[in-house]
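my questions concern the predicted model and sequence given below.
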Amino acid sequence: MTYSGAVKVGGPADVHELADLMISKVAVGPMNNNAYLLRCRATGEQLLIDAAAEADTLLGLIGDDGIASVVTTHQHGDHWGALAAVVDTTGARTHAGALDAEGIPVGTDVLVQDGDTIKVGRVELTARHLVGHTPGSIALVYDDPHGHPHVFTGDCLFPGGVGNTHGDPQAFTQLLDDVQHKLFERLPDEAWVYPGHGNDTTIGAERPHLAEWRERGW
């Protein structure tokens, strides 16, 4: 079946099958968060992005193979609600942006900086530090050697705009600048965007609206 990225809380995961990587997307409550399970096809090693909520749902998705790592995209509580339970069960190594780690009440094993590489089996993800939604938010970019890039943006980029900056014009400008320079200027239109909530999009679908977002201020 064709991957759409449209998932609902309580519904099944949607699986995006790439040549070297399988990406399973699931929605969990109560705030309709997306969690992503990445599986290296060559080694079977798995990594979870955002243990947001519903530990049982996430552990069921992970299955008996467990996970080697879990990455928390940022410090907001709706993105780590199930982190303690998932780590306790799997023994996974934890990663988070260096400037957000103190706001996550589960110890961070790896403090992630801009440009750092995080591996899942033979697959490499590149971290991009994006400031504005939180001080230490990170996006993860997989530059698929067999196709277009894939980017997991947490709450920094969605269909229709950047993440919430709570009416702070300085934070908004910083976030839009970072998203523009580190994502839009480095990624092709075909790059697939997996956000922290809601449906997926592409860099190409959002690129024409950057000036509009900057003018409206959110």
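Ah, there it is.

can we go C-alpha only for contacts and neighbour counts from here?
OK.

what's the burial count for the closest residue to residue 146 other than its chain neighbours?
Of all residues not flanking residue 146 in the chain, residue 19 sits nearest, at 6.9 Å (C-alpha to C-alpha, 6 or more residues apart in numbering). Summarising burial for residue 19: neighbours were counted as other C-alpha atoms under 10 Å, giving 12.

over to residue 212?
The burial metric for residue 212, expressed as a neighbour count using other C-alpha under 10 Å, is 11.

that one: which element?
For residue 212, the enclosing helix or strand under DSSP states H and E is helix 210-216.

quick one: contacts of that helix?
Applying C-alpha atoms under 8 Å, 6 or more residues apart in numbering, the external contacts of helix 210-216 come out as 161, 173, 176, 180.

and the comparison structure, right after this:
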Amino acid sequence: MTYTGDVTRGGEPAVRELAGLTVTKVSVGPTDNNAYLLTCRSDGSQLLIDAANDAQTLLDLIGPAGLATVVTTHQHPDHTGALQQVVKETGAASIAGTDDAAGIPVVTGTVNDGDTIAVGDCTLEVIHVVGHTPGSIVLLYREPGGTAHLWTGDSLFPGGVGNTRGNKKNFASLIADVQTKLFDRLPDDTWFYPGHGKDSTLGAERPHLAEWRERGW
């Protein structure tokens, strides 16, 4: 089936085969958080992005192959509800951005801008994006000879950047980081996978950056 990224809580996961990685997207929890299981296609190593809720759903998704790592994109509780149970059941390492680690239930290692995280023989680059929270991170995977892919947490969605709750300083920081570290750096065909809702591409959203700046959210 063609991957669309459309998922609903209790529904079937959406699966996408990339060069090097398989991406499995599932919706969990009462606020329809997205969780993403990345599986290295060469050795089966697995990494989960945001153990947000519905621990048993995530454990079933992980399956007997086990889990090497959980990465939490930011400290908000709707993104960490199943983290402790998933880590306990799988023994996975729990990684988060340094400036958010204190607000996350269990963290075994921290990362900063430019660091890398392995998924088998695949590599994710950490991009620190400040504004939604102080330590929010985005993960970048570049397919060999192909498309760039971003897991953006709640820092970038189709239609705008993440919620900064009317804080002008936080909004200014977030829109600046999203523009300079994502849009200015990566091409239009870059696909991004947000913390809630549907996916999009940088090309689809790029024409609206000035509009987002003007409206202030």
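Everything's here; your move. Everything numeric in this text was worked out from a predicted model, so none of it was measured.

just the TM-score for the two chains, thanks.
Overlay of the two chains. TM-score (TM-score structural alignment, normalised by the length of structure 2): 0.99; 217 aligned residues with a C-alpha RMSD of 0.5 Å.

and the helix holding residue 212 of structure 1, how far from structure 2 on average?
Per the superposition on structure 2, helix 210-216 of structure 1 and its aligned residues are separated by 0.3 Å on average (mean C-alpha distance after the TM-score superposition for structure 1).

just the ones of the contacts of helix 210-216 of structure 1 in strands?
Of the positions in these, residue 161 sit in strands, assigned by DSSP state E.

would you map the helices across structure 1?
According to DSSP state H, structure 1 carries its helices in the segments 55-62, 83-90, 169-179, 203-206, 210-216.

out of the ones you listed, which gets nearest to residue 150 of structure 1?
Nearest to residue 150 of structure 1 among the helices of structure 1 is helix 203-206 (9.7 Å), distances taken as C-alpha to C-alpha.

which residues touch the closest residue to residue 149 of structure 1 other than its chain neighbours?
Once its chain neighbours are removed from consideration, residue 149 of structure 1 has its nearest residue in residue 143; the separation is 4.3 Å (C-alpha to C-alpha, 6+ apart). If you count contacts by C-alpha under 8 Å, 6+ apart, residue 143 of structure 1 has them with 125, 149, 150.

spit out the contact partners of the first one.
By C-alpha under 8 Å, 6+ apart, the contact list for residue 125 of structure 1 reads 117, 118, 119, 140, 141, 142, 143.

tell me how far the closest residue to the second one other than its chain neighbours lies from residue 140 of structure 1.
Leaving aside its chain neighbours, residue 118 of structure 1 sits nearest to residue 125 (5.1 Å; criterion: C-alpha to C-alpha, 6+ apart). Taking C-alpha to C-alpha, to the nearest Å as the measure, residue 125 of structure 1 falls 6 Å from residue 140 of structure 1.

also residue 54 of structure 1?
Here the distance between residue 54 of structure 1 and residue 140 of structure 1 works out to 23 Å (C-alpha to C-alpha).

what do you get for residue 190 of structure 1?
16 Å.

residues contacting residue 142 of structure 1?
When contacts are taken as C-alpha under 8 Å, 6+ apart, residue 142 of structure 1 is in contact with 123, 124, 125, 126, 149, 150, 151.

between the residues you listed, which has the most around it?
residue 151 (24 neighbours).

for the closest residue to residue 39 of structure 1 other than its chain neighbours, grab the count of nearby residues.
Spatial nearest neighbour of residue 39 of structure 1, excluding adjacent residues (C-alpha to C-alpha, 6+ apart): residue 46 at 4.4 Å. The number of residues packed around residue 46 of structure 1, counting by other C-alpha under 10 Å, is 24.
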